[in-house]
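Chemist: next comes the sequence, and after it the predicted model I'd like to discuss.
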Amino acid sequence: MPKFSVVIAVYNKEKYIGNTLQSVLEQTFTDFEIIIVNDGSTDKSETIINSFKDSRISYYSQKNAGAGAARNTAIQKATAPFIALLDADDLWDTTYLEEQNRLILKYPSQHVYACNSKVQDKNQYLNLSYSVPITEKEDLVVNFFVASTINSIINSSTTVLKKVVFETVGFYDTSINSGEDTDLFIRIGLQYAIVFSPKILVTIVRSQESLSQTTHSAKNKPTFEAYEKYEDSNKPLKKFLDLNRFSMAILAKLANEKETFMTYYNKIDPKNLNSKQRSLLKMPAEMLRKLKLIKNFLNKKGANFSAFK
């Protein structure tokens, strides 16, 4: 039995999946299997995957059912005690699994482990910041909600979980078309601490084809209703949810989804937002669209502007 099951869901990633797989096969820690589920791709993803001849790769194909469903299939087919999540367009440093194994050995009683990452947008690289102080050499054991109000301390390419975590919190919610990661991470955060290595060992490739970049409606995003009952007794959760509601409300306003906007807006405690965020919520949609264009232009020039800072 391998120590890690690397699970990858693929949908039309012919431009990326080859490099992603190569980054796994070049790991210095080699005790792993790779479970790939092709979620009904219509491009050459399957051909590229099948060009890799390695006994550690298990390949499955199913009709298109969404990223959550494909990830669930991969996790259920995994045989290792640790699940290593990886998106089909992201890249691991060669020592990624070695570092995750170090964390597991150092913190054996924990269940969720993550490494730091950077974002690649075309030829630019952006280091991520978090709502807890990060030093270069010190591991952290943190509360997910406290650590994730700027960027999520875990994501779907930087995280290793004991397989039993899914038995406790459940699998990806297949009814959510975009944002199923956040929904799963909330359930994880309610149950487990996060062990975090500050080493930047993952590159998040921001592809224009990704669902997060092409989803312009808030209607199929998470509603967070299932977690409202915990908000009064869990202030970090409440703040985390309000910041996500802020993002969903802005998305809804840009899409002229007035009813959806009000659903999110009415549940936000303004004290959990900064002054910039409160101002953005009150702006007319047309002004928001102009600001978004300016923000995208400046980001392309290397200036990082975020409403979360």
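Modeler: Now that the structure is in, tell me what you want to look at. Residues are numbered from 1 along each chain as shown.

Chemist: every contact and neighbour count from this point should use C-alpha atoms.
Modeler: Fine.

Chemist: as a check, name the ranges of all helices in this protein.
Modeler: Taking DSSP state H, the helices of the chain run over residues 17-25, 45-50, 67-77, 96-106, 144-147, 164-169, 180-191, 211-214, 235-254, 258-265, 275-282, 285-300.

Chemist: in TSV, list these along with distance to residue 127 and mean neighbour count.
Modeler: As requested, the helices of the chain are arranged in TSV below (distance: least, Cα to Cα, whole Å; neighbours: other Cα atoms under 10 Å):
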stretch	distance to residue 127	mean neighbour count
helix 17-25	20	19
helix 45-50	29	16
helix 67-77	26	22
helix 96-106	17	18
helix 144-147	16	22
helix 164-169	29	14
helix 180-191	20	18
helix 211-214	19	12
helix 235-254	21	22
helix 258-265	30	17
helix 275-282	22	14
helix 285-300	13	14
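
Chemist: take those helices and write them to TSV, including distance to residue 201.
Modeler: TSV is the format used below for the helices of the chain (distance: least, Cα to Cα, whole Å):
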stretch	distance to residue 201
helix 17-25	11
helix 45-50	23
helix 67-77	22
helix 96-106	6
helix 144-147	19
helix 164-169	23
helix 180-191	20
helix 211-214	22
helix 235-254	25
helix 258-265	35
helix 275-282	31
helix 285-300	23
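
Chemist: for residue 197, find the nearest of these.
Modeler: helix 96-106 (7.7 Å; Cα to Cα).

Chemist: second one coming, line it up with the first:
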Amino acid sequence: MLVSDKSKTLVSVLIPVYNSEKFIRETVDSVLGQTLADFEILLLDDGSADKSSEIIKSYTDIRVKYVSCTHDFIKTLNHGIYIAKGKYIALLDHDDLMLPHRLKVQYEYMEDNPNIVVCGGYMYSFGMYSRLMKAPLTHLDIIKTMIIHCPMMNPTGFIRRDVLIEHNLRYSYGYSFAADYKLWSDIAQIGEIANIPEVFTLYRTYPEQTSIKYLAESEEAAGRIRLEMVEYFISLVKEDSKYYPVLMNRFLPALDELGEEGFFSSNTLFPFMHELISGLLERGDIVFK
């Protein structure tokens, strides 16, 4: 078991909690079973009306910390970032399970790769569905994939807290049920992201799951994030590229007009833009600042 001899906590595990009495004990126990021992668990109660608080307060392990919050999910998440004492922040949802090696592997990876701002990994779903959930591994593949979908699995996220503080990065209002996607896209524009090809989290699937109940709202917000990522890449096209005047003066205006007329949907637009931007990157016409 890896224990730090430093006074600073290595990892703060952030778990937002809302009416989680069915699952929260199993979730907390999975964190307490980690092979890395130097962590705190911040259980951010977002105004639960069930027995979640009773269950959490029954733990005697001083690493388990109950934090009462008013019902405002974005504010609750950002409060967790603010009060976290760890060098790193590890994310986990109230209904998912950490595999025992997760924190140790991610901590050691981040210590060995100081250029990486965030690392994630794979998940395995259980419950309604059972499957291995993979993700792209390198920063370039991850950031390009953000044009199509979110390539970071939130319950595997492991973040350098000081980077969030230094760049004032927080969860944003206005991106209902896709706030994690928005945060990853913001982080990707200021630092490198990576995924480790290991399963770190067991992802529970069930009919009442938030991601299932609010799929339409999530997709609407995700579409805006994808458009923001397209605009980000376009802003990086070199002005001396032979494609720059074509893009700015003809292609993008035509694309806007055709989109307004309903000639294509997001299902066709974003894969097309992914291919276009991939081509510009391969040709060296996009340069990261």
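Modeler: Sure, I can see it. None of these values were measured; they are calculated from a predicted model.

Chemist: on that earlier part again, which one of the helices of the first structure lies closest to residue 7 of the first structure?
Modeler: Using Cα to Cα, the helices of the first structure put helix 67-77 closest to residue 7 of the first structure, at 5.6 Å.

Chemist: so what touches the helix or strand harbouring residue 253 of the second structure?
Modeler: Per DSSP states H and E: residue 253 of the second structure is located in helix 252-260. Contact with helix 252-260 of the second structure is made by 264, 265, as judged by Cα atoms under 8 Å, 6 or more residues apart in numbering.

Chemist: buried set for that helix?
Modeler: Buried residues in helix 252-260 of the second structure, counting neighbours by 16 or more other Cα atoms under 10 Å, are absent.

Chemist: go on, stretch 58-66 of the second structure?
Modeler: Within stretch 58-66 of the second structure, the residues that count as buried by 16+ other Cα under 10 Å are 63, 64, 65, 66.

Chemist: could you tell me where that stretch falls in the first structure?
Modeler: Using TM-score structural alignment, stretch 58-66 of the second structure corresponds to residues 51-59 of the first structure.

Chemist: straight-line length of the matching stretch, end to end?
Modeler: 12 Å (Cα to Cα, to the nearest Å).

Chemist: also stretch 233-252 of the second structure?
Modeler: End to end - Cα to Cα - stretch 233-252 of the second structure spans 13 Å.

Chemist: likewise for stretch 30-44 of the first structure?
Modeler: 27 Å.

Chemist: next: stretch 57-76 of the first structure.
Modeler: Termini of stretch 57-76 of the first structure sit 15 Å apart (Cα to Cα).

Chemist: next one: it to chain centre, how far?
Modeler: With Cα atoms, centre = their mean, to the nearest Å as the basis, stretch 57-76 of the first structure stands 17 Å off its chain's centre.

Chemist: next one: stretch 181-198 of the second structure
Modeler: 7 Å.

Chemist: count the residues that sit near residue 109 of the first structure.
Modeler: By other Cα atoms under 10 Å, 8 other residues sit near residue 109 of the first structure.

Chemist: and which of the buried residues of stretch 58-66 of the second structure is nearest residue 83 of the second structure?
Modeler: Closest to residue 83 of the second structure out of the buried residues of stretch 58-66 of the second structure is residue 65 (11.2 Å), distances taken as Cα to Cα.

Chemist: would you confirm that the closest one contacts residue 53?
Modeler: No - in this structure, residue 65 of the second structure is not within contact of residue 53 by Cα atoms under 8 Å, at 10.6 Å.

Chemist: map residue 38 of the first structure across to the second structure for me.
Modeler: With TM-score structural alignment as the criterion, residue 38 of the first structure matches residue 45.

Chemist: which residues sit in contact with its match?
Modeler: 16, 17, 18, 52, 53, 66, 67, 68, 69, 70, 76.

Chemist: and it, how close does it get to residue 172 of the second structure?
Modeler: In terms of Cα to Cα, residue 45 of the second structure sits 19 Å off from residue 172 of the second structure.

Chemist: same check on residue 94 of the second structure?
Modeler: 20 Å.

Chemist: the more surrounded of the two?
Modeler: residue 94 (25 against 17).

Chemist: how about the contacts made by the aligned residue in the first structure for that one?
Modeler: The alignment partner of residue 94 of the second structure in the first structure, by TM-score structural alignment, is residue 88. Residues near residue 88 of the first structure by Cα under 8 Å, 6+ apart: 8, 9, 10, 13, 16, 17, 20.

Chemist: what's the closest of these to residue 84 of the first structure?
Modeler: residue 8 (8.9 Å).

Chemist: I figured the closest one hits residue 37, correct?
Modeler: Yes - contact criterion Cα under 8 Å: residue 8 of the first structure and residue 37 qualify, at 6.4 Å.

Chemist: okay, and the common contacts of these two?
Modeler: 71, 74.
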